[in-house]
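coords below, sequence missing:
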């Protein structure tokens, strides 16, 4: 049985279709189909079933999944260990704000010192990042969340990131020094997509305070959110780093949002039991931890 078949199996499971998997892997769709058929023949079972337009794992496929993940992970580690420490790859999962406004300078600095190491950066939601690190499909994750403990994972707090209510310069909030949940009563909001941690914090706070929530837009793009704010479509809760350029150019204003749960840190996450190559160690060492404000507290997550 070829190792390539396992990689194909994992990509079809991730993409939910043979077509998308073929595009990602650079294969013809017929090759992807052949890989899965040969894998099914080797095990004597059916691995995928059609569900609407997508393919999903059968019960047998779900049993194979963790073994396939381990095989691919161990193969990658063996290549890095045996082939030498100056090449290899690092896979990173990160939330969009960190990918766009925090990581680029670090990535370029690493590239200058380790030019033969391949780096892939995949924008994901936090739950997806944590799950992918636990199953070994990602090496490192970057999240934006209050300090927490995640079972089996090492979490390093890198920087506290202020969350701000962002508005047009002529908005009625322009003279406010800070804002609370009660200031947002009946205020049109532009929200990030579901799964965003600070969106969840905002909406939970409004619900607990019995504040009326008026949603103007829900957008999956930070750039689109900023453009919508400038057009007067509403206000938004965003990390300060996302709007630094617009603040300097006086196209937007940002007011601190005061709430007991507003203690968000950029955090680097990786598996505690992960084998660390020289290249990966060099990358990890680029990010010095920041002491946690003891008033922020910690929370436990599975």
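Received the coordinates, thanks. Keep in mind the model is a prediction, meaning the values are calculated, not measured.

Going by C-alpha atoms from here, please, whenever you check contacts or count neighbours.
OK.

Which helix or strand contains residue 237?
Mapping residue 237 onto the secondary structure by DSSP states H and E places it in strand 236-239.

which other helices and strands contact that strand?
Strand 236-239 sits against strand 163-167, strand 188-192, helix 197-208, with contacts defined as 3 or more Cα pairs under 8 Å, 6 or more residues apart in numbering; DSSP states H and E.

quick one: which of the ones you listed is nearest residue 78?
helix 197-208 (35.7 Å; Cα to Cα).

what angle separates the closest one from strand 188-192?
Counting by axes from the mean of the first three to the mean of the last three Cα atoms, to 10 degrees, helix 197-208 lies at 140 degrees to strand 188-192.

Wasn't residue 97 part of a helix?
Yes. When DSSP: H, G, I helix; E, B strand; the rest coil is applied, residue 97 is found to be in a helix.

For it, list the residues it contacts.
222, 239, 242 (Cα atoms under 8 Å, 6 or more residues apart in numbering).

ok, of the residues you listed, which one's closest to residue 155?
residue 239 (19.8 Å).

got the contact list for the closest one?
Contacts of residue 239 by Cα under 8 Å, 6+ apart are 97, 161-164.

Which one of the residues you listed is nearest to residue 64?
For those, the nearest to residue 64 is residue 97 (34.5 Å; Cα to Cα).

And stretch 264-272, what's buried?
Residues of stretch 264-272 classed as buried: 264-271 (neighbour count, 16 or more other Cα atoms under 10 Å).

Second structure follows, compare the two:
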């Protein structure tokens, strides 16, 4: 099958518009329509529901999308290997919350250490990162929990302390866990320990799957949530968040997952050595110089 057919299908699914997909692919709209029709003919299914002003994936189209994305990514990696470019690339994934917990600084150092490497960085959910490790389109992934997979061994990184923080000063534990409490899904281990040590009725409460979303909500509407201590200390210095003194703390256990069979590559070895230090403050001299104004904008929690 022509890989261009799958690329075209992905762009139409992404933009839900044949014209915008054509612009993204630098081809005519008629070429996009012809490719989609050909793909539907080859597969024997209808991939899109075409309505006036709207295009939606059919059920077969939804099933095809995840396969198409994997095939296109795998094809790109295979092509790079065949032309001898693979040793010059490094594909790194990270869950969004870890980005602000030392990964951002380490990637900056990594960029300076390997200027000759094409570095691909993806901030995605843990499930998506694991899928991309398994299909070979990622070399490394930073996750909030260990990976139970033979093809993607993982190793623990520095632990991150999670503390209960509130927008209300001098608040007690019972009040902090009341109506304004936001439960952050920091992973199976955290949720298990949370249930064992804290009696919280989550009926009519809020639950989010990312710590940064909880932090933003606390700033906007107030309340309390378990957040990494560095974030809480930064917000406390700004005067809008405080740690709840009577609350127990928990630990986030970040892990670095490594796709089996790539550890002998120099870029991966360098990346692993740097990322093992995630959670520690990197030496100031190791950080790159950012353009004026960028450092201030990126130095928040």
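Good, I have the coordinates. Keep in mind the model is a prediction, meaning the values are calculated, not measured.

Can you calculate the TM-score here?
After superposition, the two chains reach a TM-score of 0.67 (TM-score structural alignment, normalised by the length of structure 2), with 273 aligned residues with a Cα RMSD of 4.3 Å.

what about structure 2, which of the contacts of residue 239 of structure 1 hold up?
Contacts conserved in structure 2 for the contacts of residue 239 of structure 1, counting by both residues aligned by TM-score structural alignment, their matches' Cα atoms under 8 Å: 161-164.

Kindly reformat the residues you listed as a markdown table containing distance to residue 32 of structure 1 and neighbour count.
Formatted as a markdown table, these follow (distance: Cα to Cα, whole Å; neighbours: other Cα atoms under 10 Å):
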| residue | distance to residue 32 of structure 1 | neighbour count |
| --- | --- | --- |
| 161 | 43 | 18 |
| 162 | 46 | 17 |
| 163 | 44 | 23 |
| 164 | 47 | 23 |
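
Okay, helices next: where are they in the stretch 151-300 of structure 1?
With DSSP state H, counting those that start in this stretch as the criterion, the stretch 151-300 of structure 1 has helices at 197-208, 222-230, 244-248, 278-284.

Indicate which one of these is closest to residue 33 of structure 1.
helix 278-284 (34.3 Å).

average distance between that closest one and structure 2?
After superposition onto structure 2, the mean distance of helix 278-284 of structure 1 to its aligned counterpart is 3.1 Å, using mean Cα distance after the TM-score superposition for structure 1.

Can you mark which positions in that helix are buried?
Quick answer for helix 278-284 of structure 1 (16+ other Cα under 10 Å): 279-280, 283-284.

I'd like to know which of these is nearest to residue 17 of structure 1.
residue 280 (31.7 Å).

Just to confirm, what residue in structure 2 is aligned with that closest one?
Aligned counterpart of residue 280 of structure 1 in structure 2: residue 268 (TM-score structural alignment).

Let me have the contacts of residue 239 of structure 1 in TSV, adding distance to residue 114 of structure 1 as columns.
Below are the contacts of residue 239 of structure 1 laid out as TSV (distance: Cα to Cα, whole Å):
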residue	distance to residue 114 of structure 1
97	25
161	29
162	32
163	34
164	36
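
Residue 249 of structure 1: how many residues sit nearby?
Neighbour count for residue 249 of structure 1, taken as other Cα atoms under 10 Å: 10.

what's the distance between it and residue 243 of structure 1?
Distance from residue 249 of structure 1 to residue 243 of structure 1, counting by Cα to Cα, to the nearest Å: 10 Å.

you'd agree residue 99 of structure 1 is up against residue 124?
No. Distance between residue 99 of structure 1 and residue 124: 9.8 Å, which falls outside the contact criterion (Cα atoms under 8 Å).

sorry, back to before: would you check which pair of the kept ones among the contacts of residue 239 of structure 1 lies furthest apart?
161 and 164, at 9.5 Å, using Cα to Cα across those.

Identify the contacts common to the two.
By Cα under 8 Å, 6+ apart, the residues touching both residue 161 of structure 1 and residue 164 are 239-240.

Now the helix ranked longest in structure 1: buried residues?
Criterion DSSP state H: the longest helix present in structure 1 is helix 59-83. By neighbour count on 16+ other Cα under 10 Å, the buried set for helix 59-83 of structure 1 is 61, 64-65, 68-69, 72-73, 77, 80-81.

And for stretch 127-141 of structure 2?
Here stretch 127-141 of structure 2 shows 129-130, 132-134, 136-141 as buried, counting by 16+ other Cα under 10 Å.

so can I have CSV of those showing distance to residue 116 of structure 2 and secondary structure?
Listed next are the buried residues of stretch 127-141 of structure 2 as CSV, based on distance: Cα to Cα, whole Å; DSSP: H, G, I helix; E, B strand; the rest coil:
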residue, distance to residue 116 of structure 2, secondary structure
129, 25, helix
130, 27, helix
132, 24, helix
133, 23, helix
134, 26, helix
136, 22, coil
137, 20, coil
138, 18, coil
139, 17, coil
140, 18, strand
141, 21, strand
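
Can I get these in JSON lines including distance to residue 148 of structure 2?
Putting the buried residues of stretch 127-141 of structure 2 into JSON lines (distance: Cα to Cα, whole Å) gives the following:
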{"residue": "129", "distance to residue 148 of structure 2": "13"}
{"residue": "130", "distance to residue 148 of structure 2": "10"}
{"residue": "132", "distance to residue 148 of structure 2": "15"}
{"residue": "133", "distance to residue 148 of structure 2": "13"}
{"residue": "134", "distance to residue 148 of structure 2": "12"}
{"residue": "136", "distance to residue 148 of structure 2": "17"}
{"residue": "137", "distance to residue 148 of structure 2": "19"}
{"residue": "138", "distance to residue 148 of structure 2": "17"}
{"residue": "139", "distance to residue 148 of structure 2": "16"}
{"residue": "140", "distance to residue 148 of structure 2": "15"}
{"residue": "141", "distance to residue 148 of structure 2": "13"}
